[in-house]
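Colleague: model this:
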Amino acid sequence: MKKLCTLMMALVCSLTLAACSRGQGTEKRQASLAFFDALHKTLMAQSMEIEGTTDISTNMSLSGRFHLYLNQKQDLELALEVDGSAMGIPVNDVFNFYIRDGKTYLNSMGTKSQSLAENIGLKPGEKLESWDPFLSMTDEQKEKCFKSVSVSHDQY
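Modeller: All right, here's what the predicted structure looks like:
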């Protein structure tokens, strides 16, 4: 479960750092590598707050809004909230997951649960280990993740 939490955080982080624009050749390569470097540094942070939106164009029009809060300077606190829409129909409380005071809280589309954090493998006082799934990728593989990418100051 720790890896699942970390993977979800990596996904959210990567979605917030990704942006579409026209990048060619060396610019695309440099921007791709800068993106993955920024993502790695974000995953190593002891605290962060990220908000973002994403649109997925398939045969169904999907969009979503997410908010991620992580603070593990003291006791672990994590909040991941996701709302969205499918084909223009709003879907609230798609996924709300919290860790606080040694407990986990889940509210997903009306289904609620509460448990001890120990039940998902988090011992009292333990921090989430950052797991960067992209560390083993070559620069060429990282570059292929994007159709286009650009960097402007601290936005990717």
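Colleague: switch to C-alpha atoms for all contacts and neighbour counts from now on
Modeller: Will do.
Colleague: Could you give me the buried positions within the particular helix or strand that has Gly52 in it?
Modeller: Using DSSP states H and E, Gly52 falls within strand 47-57. Going by neighbour count (16 or more other Cα atoms under 10 Å), the buried part of strand 47-57 is Glu51, Thr54.
Colleague: quick one: contacts of that strand?
Modeller: 13, 15-16, 42, 61-73 (Cα atoms under 8 Å, 6 or more residues apart in numbering).
Colleague: please redo it, this time with the cut-off set to 6 Å
Modeller: Thr16, Leu62, Ser63, Gly64, Arg65, Phe66, His67, Leu68, Tyr69, Leu70, Asn71 (Cα atoms under 6 Å, 6 or more residues apart in numbering).
Colleague: Off-centre distance for the helix or strand following it?
Modeller: Next helix or strand after strand 47-57 toward the C-terminus (DSSP H and E): strand 61-71. Its chain's C-alpha centre and that of strand 61-71 lie 8 Å apart, by Cα atoms, centre = their mean, to the nearest Å.
Colleague: can you state the direction angle for the helix ranked longest in the chain and strand 47-57?
Modeller: Secondary structure of the chain per DSSP state H: the longest helix is helix 25-43. Helix 25-43 runs at 130 degrees relative to strand 47-57, counting by axes from the mean of the first three to the mean of the last three Cα atoms, to 10 degrees.
Colleague: Please list the residues outside helix 25-43 that contact it.
Modeller: The contact list for helix 25-43, computed with Cα under 6 Å, 6+ apart, reads Ser130, Glu143, Val149, Ser150, Val151.
Colleague: hmm, try it at 8 Å
Modeller: By Cα under 8 Å, 6+ apart, the residues outside helix 25-43 that reach it are 9-10, 13-14, 17-18, 48, 130-132, 134, 139, 142-143, 146, 148-151, 156.
Colleague: Next, the structure of the following sequence, for comparison with the previous one:
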Amino acid sequence: MKKILSIVCAFFLLIGIGGCSSKSDEDILAFFEAFHNTLNAQSGHITAQIQMDSTDQSIIDIDLQMLQKEDLQIALSMDLESNGNRQEDFLQFYTRDGKTYLNSMGTTSQSVLSNLGIDASEKISVYDPFMNFSDSELCDLIESSSKDGNTYSLTIDPSLISTLLDSFGTVDVESSTLDAVIENETLSSFTLDVSGRQTLEEASENIRFTIDCQIEDLDQLQSISFPDDLETY
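Modeller: The predicted structure is shown next:
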């Protein structure tokens, strides 16, 4: 009887292990397609929080509106928190009518977009690092995947994230997971969680960062609200 119970327990353990490491190429490719479509949007509103934990904890809150109709319009606001000290409106950056406007902790300035190598009359797109990957190469980047409704959960190859974070090899990522919600073949939200270690010369410390992002009004945003005193920057 004990032997039979042992066999049954082992059977269900193997099923559980197999389920944890399962992988659906269809789901993986659906995510990358949504990722690509999101990057190509001509307008949208993104809010995100980046939390970094190492020796100290830092949090960056980002609010970004982007609109490309006749010219490029951007409204970016960042709040910063470190060691419990928070600075609201740490940085604000705007573009409109071919000009750029910067407010950094109360110090304002303005310039022109061409100084950044950007033509305001041309549509710009965000660089997609996976554009030239084949379907099989994209699937190889993911170690496991699961899907619950329109939520996709992926375990990413740690070596990929290590290389993206630091090409010098000082970062060793131990785990990297991504949960993404896909609606209308675009991302509506995602959470990326990465943990590992960073080594610089003789010093080594644990690192972890989380990016929690919400994406709204893709290709639906009609206008951006700018500060009334923008021209005085």
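Colleague: TM value for the aligned chains?
Modeller: The TM-score (TM-score structural alignment, normalised by the length of the first structure) is 0.69; 134 aligned residues with a Cα RMSD of 2.8 Å.
Colleague: about what we covered before: could you identify the pair within the contacts of strand 47-57 of the first structure that is furthest apart?
Modeller: Pairwise distances across these (Cα to Cα) peak at 29.6 Å, for the pair Leu62 and Asn71.
Colleague: all helices of the second structure, in order?
Modeller: All helices of the second structure, identified by DSSP H, fall at 2-20, 25-39, 135-140, 158-165.
Colleague: Enumerate the positions of the longest one that are buried.
Modeller: If I follow you right, that is helix 2-20 of the second structure. In helix 2-20 of the second structure, counting by 16+ other Cα under 10 Å, buried: nothing.
Colleague: now swap in the shortest one and tell me
Modeller: Across helix 135-140 of the second structure, burial judged by 16+ other Cα under 10 Å covers Leu138, Cys139.
Colleague: With stretch 79-86 of the first structure instead?
Modeller: Within stretch 79-86 of the first structure, the residues that qualify as buried are Ala79, Leu80, Glu81, Val82, Asp83, Gly84, Ser85, counting by 16+ other Cα under 10 Å.
Colleague: That stretch against the second structure, how far on average?
Modeller: Compared with the second structure after fitting, stretch 79-86 of the first structure deviates on average by 1.1 Å (mean Cα distance after the TM-score superposition for the first structure).
Colleague: Can you give the contact residues for that stretch?
Modeller: Contact with stretch 79-86 of the first structure is made by 60-70, 90-99, as judged by Cα under 8 Å, 6+ apart.
Colleague: let's go with 6 Å and repeat that
Modeller: With contact meaning Cα under 6 Å, 6+ apart, stretch 79-86 of the first structure is reached by 61-69, 90-98.
Colleague: Report the buried residues of the longest helix of the first structure.
Modeller: 28-36, 38-40, 42-43.
Colleague: nearest residue to the aligned residue in the first structure for Asp61 of the second structure other than its sequence neighbours?
Modeller: Mapped onto the first structure by TM-score structural alignment, Asp61 of the second structure lines up with Arg65. Of all residues not flanking Arg65 of the first structure in the chain, Thr53 sits nearest, at 4.4 Å (Cα to Cα, 6 or more residues apart in numbering).
Colleague: The one you found matches what in the second structure?
Modeller: Residue pairing (TM-score structural alignment): Thr53 of the first structure is matched to Gln49 of the second structure.
Colleague: What lines up with Glu118 of the first structure in the second structure?
Modeller: Under the alignment (TM-score structural alignment), Glu118 of the first structure pairs with Ser114 in the second structure.
Colleague: Would you mind writing the ChimeraX command to select the buried ones in the contacts of helix 25-43 of the first structure?
Modeller: Buried subset of the contacts of helix 25-43 of the first structure, written as a ChimeraX selection, criterion 16+ other Cα under 10 Å:
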select :9,10,13,14,17,18,130,131,132,142,143,146,148,149,150,151,156
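Colleague: related to what we said a few turns ago, filter the contacts of strand 47-57 of the first structure down to the buried ones.
Modeller: Among the contacts of strand 47-57 of the first structure, those classed as buried by 16+ other Cα under 10 Å are Thr16, Leu62, Ser63, Gly64, Phe66, His67, Leu68, Tyr69, Leu70, Asn71.
Colleague: what's the closest of those residues to Pro124 of the first structure?
Modeller: Scanning those for proximity to Pro124 of the first structure, where the rule is Cα to Cα, the winner is Asn71, at 14.8 Å.
Colleague: For the closest one, which non-adjacent residue is spatially closest?
Modeller: Spatial nearest neighbour of Asn71 of the first structure, excluding adjacent residues (Cα to Cα, 6+ apart): Ser47 at 4.2 Å.
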